[in-house]
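Engineer: curious how this folds, go ahead:
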Amino acid sequence: MEKCTNFDRNVTVYEQTQMSNLESVLSAADANTDTALQRLFALLRMPSISTDPTYHDDCVATADWLVAELNGLGFDATRRDTPGKPMVVAHGGPKDAPHVLFYGHYDVQPADPLELWKSDPFDPQIEEGPDGPMIRARGASDDKGQLMTFVEACRAWVETTGDLPVRITILFEGEEESHSPSLVPFLQENAEELKTEIALICDTGMWDGNTPSICTMLRGMVAEEIVIRAANRDLHSGGYGGPAANPIRILSHILASLHDEQGRVTLDGFYNGVHDVPGNLAQQWESLGFDPKDFLGKVGLSTPAGEQGIPALHQIWARPTCEFNGITGGYTGDGFKTVLPAEARAKISCRLVWDQDPHAIRDAIRARVRHMLPDDCEVEFIGHGADKATVMATSDPAFEKARKALATEWPNEAVYTGGGGSIPIAGHFKEVLGLDSMLIGFARDDDAIHSPNEKYNVKSFTGGVRSWVRVMAALGK
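Structural biologist: Prediction:
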């Protein structure tokens, strides 16, 4: 008991020390803005495209650049080669402080089509935008700009106080944009080195320009390709139409059976593991003022589809889906060709939430197809991945500390949000390292990630640096 009392006393002193330093560190971060942007621009000039083998050496050079930057800040940083692109691993901060793992990725998407860019995608520019100056370059938002907000926050702490308020392990990946083939083996092989108390991921965005967010729910996904075959060749519809099985008609009938008139998925057991949104979280989401008509209006739609009676925001963040992503069969070229095709294909993806089992849902899809498949037909199934949803344990005090820290930097309080898409790294940290993740990012919806003319607001960058300064201080308490 006495040991615990002494520890509490040390934490109080530590907390007081860090809070007295906070304003000085924030001032240093502001003073570093110009040089911080220069460092970011140097990183953005490196075409670290992981999907194209032509740029392998550029990815290695980018990893080496990050290692040098981190070592210059006092981290023990190394490049770790993998069968694909290198990882960057670094350790720093006091050994007796709370321990966090920070993740980012240094690889970027290809810049094609180049003719649609306003400027060279690897020659970063500052342009004036509707919300102030913005950085135009490939990787500005996804994820180099976000990654560097954390590095620059570390710089401000080290230059001001000589150390960090938390113990930090950094993991920078170079294959996120090419489905991370080396990541899980690397985590498994280095699990003991990478285990901390919580993970921080900066690959998400704010709710709006004045409202930061912590993403606490990410949907999983199961993807399945279905190929139905009938006759041994395409058939003339005049000679065979009627008695011959038509794979397009059969496939369409099966796909139509997957939803009822209320928009619910009809697969056996599909909703096993789906829970209601807790009341306090539902109230917070309601306070965001999400307007489904405005949301859909931006893409030329007006009326929510999906499950009847379920709010649109809940549909995106906390409800599962079964969507058709592509259907092919028969003649699809110019003009007309009256054939009964020998085969038809469909690609289906199901976004998953809470405790849904992706493998059970894949089995249910296949069982439905087999049950409805008529005589003279055969089916081939091609799986394209299966990942569970990730739900963070927001009861961990670190979440509320971070939320309050963000609220002191931005005009509006930080909110807990969900994510309609998937960020596999959060699930891998949970499964391999046993870590919950806080997903804190400063991107904007209009950043055009993966598209021509990607940008990152300077306000997102500078506000992100200051936010991480505050979050580090809060987590170091």
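
Engineer: could you use CA atoms for every contact and neighbour count after this?
Structural biologist: Noted.

Engineer: tell me which element the residue of the chain most remote from its centre is part of?
Structural biologist: Here the chain reaches farthest from its C-alpha mean at Gly239, the gap being 51.7 Å by C-alpha atoms, centre = their mean. Per DSSP states H and E: Gly239 is located in helix 237-240.

Engineer: list the helices and strands that helix packs on?
Structural biologist: strand 339-340 (3 or more C-alpha pairs under 8 Å, 6 or more residues apart in numbering; DSSP states H and E).

Engineer: which residues are contacting the helix or strand following the strand it packs on?
Structural biologist: Once the chain leaves strand 339-340, the next helix or strand it forms, by DSSP H and E, is strand 343-352. Contacts with strand 343-352, where a contact means C-alpha atoms under 8 Å, 6 or more residues apart in numbering, come from 219-231, 247-248, 251, 319-330, 358, 388-389, 421.

Engineer: distance of the closest residue to Tyr240 other than its chain neighbours relative to Ile250?
Structural biologist: Distances taken as C-alpha to C-alpha, 6 or more residues apart in numbering place Leu340 nearest to Tyr240, at 7.8 Å, with adjacent residues excluded. Per C-alpha to C-alpha, to the nearest Å, Leu340 is found 12 Å from Ile250.

Engineer: higher neighbour count, those two?
Structural biologist: Taking neighbours as other C-alpha atoms under 10 Å, Leu340 and Ile250 compare with Leu340 leading, 26 against 19.

Engineer: and the more buried one, what does it touch?
Structural biologist: Asp234, Leu235, His236, Ser237, Tyr240, Gly241, Asn246, Pro247, Gly330.

Engineer: same question for Leu40.
Structural biologist: Listed by C-alpha under 8 Å, 6+ apart, the contact partners of Leu40 are Lys144, Gly145, Met148.

Engineer: the longest helix in the protein is where?
Structural biologist: In terms of residue count, the longest helix belonging to the chain (DSSP state H) is helix 2-31.

Engineer: name the residues of that one that are buried.
Structural biologist: By 16 or more other C-alpha atoms under 10 Å, the buried positions in helix 2-31 come out as Glu15, Gln18, Met19, Asn21, Leu22, Val25, Leu26, Ala28, Ala29, Asp30.

Engineer: and what of stretch 191-200?
Structural biologist: The neighbour-count check on stretch 191-200 (16+ other C-alpha under 10 Å) flags Ala191, Leu194, Lys195, Thr196, Ile198, Ala199, Leu200 as buried.

Engineer: turn the residues you listed into TSV, including secondary structure and distance to Lys3.
Structural biologist: Formatted as TSV, those follow (DSSP: H, G, I helix; E, B strand; the rest coil; distance: C-alpha to C-alpha, whole Å):
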residue	secondary structure	distance to Lys3
Ala191	helix	29
Leu194	helix	27
Lys195	coil	25
Thr196	coil	22
Ile198	strand	24
Ala199	strand	28
Leu200	strand	30
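
Engineer: next, the structure of the following sequence, for comparison with the previous one:
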Amino acid sequence: MQDKSKIGEILSTLDKDLPQALDRLMEFLRIPSVSTDPAHKDDVRQAAEWLTAELTAMGFDASVRDTPGHPMVVAHSPKGTRRPLLFYGHYDVQPVDPLNLWQRPPFEPEIQDLPEGKVIRGRGAADDKGQLMTFVEAFRAWKTVHGELPTDLVLLFEGEEESGSPSLRPFLRDNADELRAGIAMICDTSMYSDGRPAITTQLRGLYGEEIILRAADRDLHSGSFGGLAANPIQVLVNALSTVKDADGRITLPGFYDGVEELSNELRSDWEDLGFDAGDFLSRVGLKHPIGEKGRTGLEMVWNRPTFEINGISGGYTGEGFKTVLPAEARAKVSFRLTGTQDPDAIRDAFRAHVRDALPEDCSVEFHPHGGSPGSRMDISDPAFAAAKTALSEEWNREAAYIGAGGSIPIAGDFKEILGMDSMLIGFGRDDDRIHSPNEKYDLESFARGARSWARILAALA
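Structural biologist: The predicted structure follows:
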């Protein structure tokens, strides 16, 4: 249990200061820091400068750091001898298209009173400005009450996350000694679907590939050549269909090297979540789970690797009918990776599998897309148990260790380049509409998110 005398006044300060904290967030949200659009280059820098000014006013040594792309914001608390914590978030946002689907201008945020509660509406409210500001407001309350923070902090706020983070890995390498800390805190995640506070302890990696398969030098009449000439679509679908067997397992040699089974602690945590795969699928118009036999639903989406065909094309697909053998077929595929699976080894195995399926008259070319391994955090570090307890006390329900089926490459980058684990704690909800029109962030998520970080700081000090 946390020392109530230590944290109580800080929580009261956060509650009292909530209107001012919302004013600051609204000011931040009005900056259209769209990193993918060159027209917003100055806006992205304005957001970086806004953050730097806020942190400087709170006593941090903060600066805007230029990169070949958009700038980073780096800040340090006064250096002491305590185990430092690194806090990461991003201040850039997604484009707003299609604009006509927004109920109000995306960069004119407001608090809306909905039947299910108050929400903060605007681009970046949940991804990631609102989440990032839960950090900042927790730091502010600590400084207001005690005049200092309970431990040493390093802050890294990025301006390119929504455009693929091209400058991040070089920046981490060039500034590793400055940024390295005991553990990293990442706020760009969500609570569990039932509103339970959660710490994401593992993420799947990703490897993608586009395949272009060619045969004849032109489209062929199927009456004249069908049955004699190679059909690239048929060859391609044959190759892709044998990547999985009838039990949902992937057949590539060595594919499961590095895949780890769940620990007993995580298995127990996940069972307690009461996940119903059928109910989960019903939200998207489906009923019956498929996939790897002998695995639970949460195992399949969080802890097992996958192979998916994301798109396939070739031949004539317009109105009417055209009986041809196409000269070319294309597919885009992706693998989600877990444990210590090696994306490069899997790429080599997949390409060899496709090449082995080719008739002599066919050729193939490959275009890679991404290649990041999965991440699994060491929850034996006492910091995880301390943070879990702090979250449970704030939300009045037991926090959970969860996984994520998607990829957050920064966690892997911190592990690989800075040699430290990450604790992924966010307060987003499934219905926040991130990357879509009418993005929102629950007011409760913002207010209790800041309170949660205040408690976590106390627990980890």
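
Engineer: mind checking the TM-score on these two?
Structural biologist: The TM-score (TM-score structural alignment, normalised by the length of the second structure) is 0.98; 461 aligned residues with a C-alpha RMSD of 1.3 Å.

Engineer: re the thing from before, which of the buried residues of stretch 191-200 of the first structure sits closest to Ser302 of the first structure?
Structural biologist: Nearest to Ser302 of the first structure out of these is Leu200 (C-alpha to C-alpha; 36.5 Å).

Engineer: hmm, back to that, map the residue farthest from the centre of the first structure onto the second structure.
Structural biologist: When the second structure is aligned by TM-score structural alignment, the residue opposite Gly239 of the first structure is Ser224.

Engineer: can you map out the strands along the stretch 1-150 of the first structure?
Structural biologist: 76-80, 87-92, 99-105, 125-129, 132-136 (DSSP state E, counting those that start in this stretch).

Engineer: the stretch 151-300 of the second structure now?
Structural biologist: Under DSSP E, counting those that start in this stretch, the stretch 151-300 of the second structure gives strands at 153-158, 183-186, 198-203, 205-214, 220-221.

Engineer: map Gly419 of the first structure across to the second structure for me.
Structural biologist: Gly419 of the first structure maps onto Ala404 in the second structure, by TM-score structural alignment.

Engineer: thought its match was touching Val301?
Structural biologist: Yes. Between Ala404 of the second structure and Val301 there is a contact at 7.5 Å, judged by C-alpha atoms under 8 Å.

Engineer: list the buried residues for stretch 59-72 of the first structure?
Structural biologist: Cys59, Val60, Ala61, Thr62, Ala63, Asp64, Trp65, Leu66, Val67, Ala68, Glu69, Leu70.

Engineer: take those residues and keep only those in helices.
Structural biologist: When the buried residues of stretch 59-72 of the first structure are checked against helices (DSSP H), the matches are Cys59, Val60, Ala61, Thr62, Ala63, Asp64, Trp65, Leu66, Val67, Ala68, Glu69, Leu70.

Engineer: now, the most widely separated pair of these?
Structural biologist: Going by C-alpha to C-alpha, the pair spanning those furthest: Cys59 and Leu70, at 16.7 Å.

Engineer: how near is Ala126 of the second structure to Pro373 of the second structure?
Structural biologist: Applying C-alpha to C-alpha to Ala126 of the second structure and Pro373 of the second structure gives a distance of 26 Å.

Engineer: so between the two, which is more surrounded?
Structural biologist: Ala126 (30 against 24).

Engineer: excluding its backbone neighbours, what's nearest the corresponding residue of the first structure for that one?
Structural biologist: In the first structure, the residue paired with Ala126 of the second structure according to TM-score structural alignment is Ser141. Excluding its sequence neighbours, the residue lying closest to Ser141 of the first structure (C-alpha to C-alpha, 6+ apart) is Tyr456, at 4.9 Å.

Engineer: so what's the residue count around that neighbour?
Structural biologist: Counted with other C-alpha under 10 Å, Tyr456 of the first structure comes out at 29.

Engineer: and the strand or helix carrying it, how far from the second structure on average?
Structural biologist: According to DSSP H and E, Tyr456 of the first structure maps onto strand 455-457. Overlaying the second structure shows strand 455-457 of the first structure at a mean distance of 0.4 Å from the equivalent residues (mean C-alpha distance after the TM-score superposition for the first structure).

Engineer: about what we covered before: just the contacts of Leu40 of the first structure: which are in helices?
Structural biologist: Going by DSSP H, the helices hold Lys144, Gly145, Met148 from the contacts of Leu40 of the first structure.

Engineer: what sits against the residue most central in space within the first structure?
Structural biologist: Among the residues of the first structure, the one closest to the centroid is Ile423, at 3.4 Å (C-alpha atoms, centre = their mean). Applying C-alpha under 8 Å, 6+ apart, we find Ile423 of the first structure in contact with Leu218.

Engineer: residue in the second structure matching Thr204 of the first structure?
Structural biologist: That one, Thr204 of the first structure, aligns with Thr189 by TM-score structural alignment.

Engineer: for the residue nearest to that match when sequence neighbours are not counted, list the residues it contacts.
Structural biologist: Nearest non-adjacent residue to Thr189 of the second structure, counting by C-alpha to C-alpha, 6+ apart: Gly426, 4.4 Å away. Gly426 of the second structure makes contacts with Gln131, Ile186, Cys187, Asp188, Thr189, Ser190, Met191, Ala198, Ile199, Gly449, as judged by C-alpha under 8 Å, 6+ apart.

Engineer: looking for the alignment partner of Gly426 of the second structure in the first structure.
Structural biologist: Aligned partner of Gly426 of the second structure by TM-score structural alignment: Gly441.

Engineer: can you tell me the element the alignment partner in the first structure of Phe446 of the second structure falls in?
Structural biologist: Aligning on TM-score structural alignment places Phe446 of the second structure opposite Phe461 in the first structure. Assessed by DSSP H and E, Phe461 of the first structure sits inside helix 458-475.

Engineer: now for that helix, which elements pack on it?
Structural biologist: Partner elements for helix 458-475 of the first structure (3+ C-alpha pairs under 8 Å, 6+ apart): helix 2-31, strand 132-136, helix 144-161, helix 397-407.

Engineer: quick check: angle from it to helix 144-161?
Structural biologist: With axes from the mean of the first three to the mean of the last three C-alpha atoms, to 10 degrees applied, the angle from helix 458-475 of the first structure to helix 144-161 works out at 50 degrees.

Engineer: next, the angle strand 125-129 makes with helix 458-475 of the first structure.
Structural biologist: Orientation note: helix 458-475 of the first structure sits at an angle of 100 degrees relative to strand 125-129 (the same axes, to 10 degrees).
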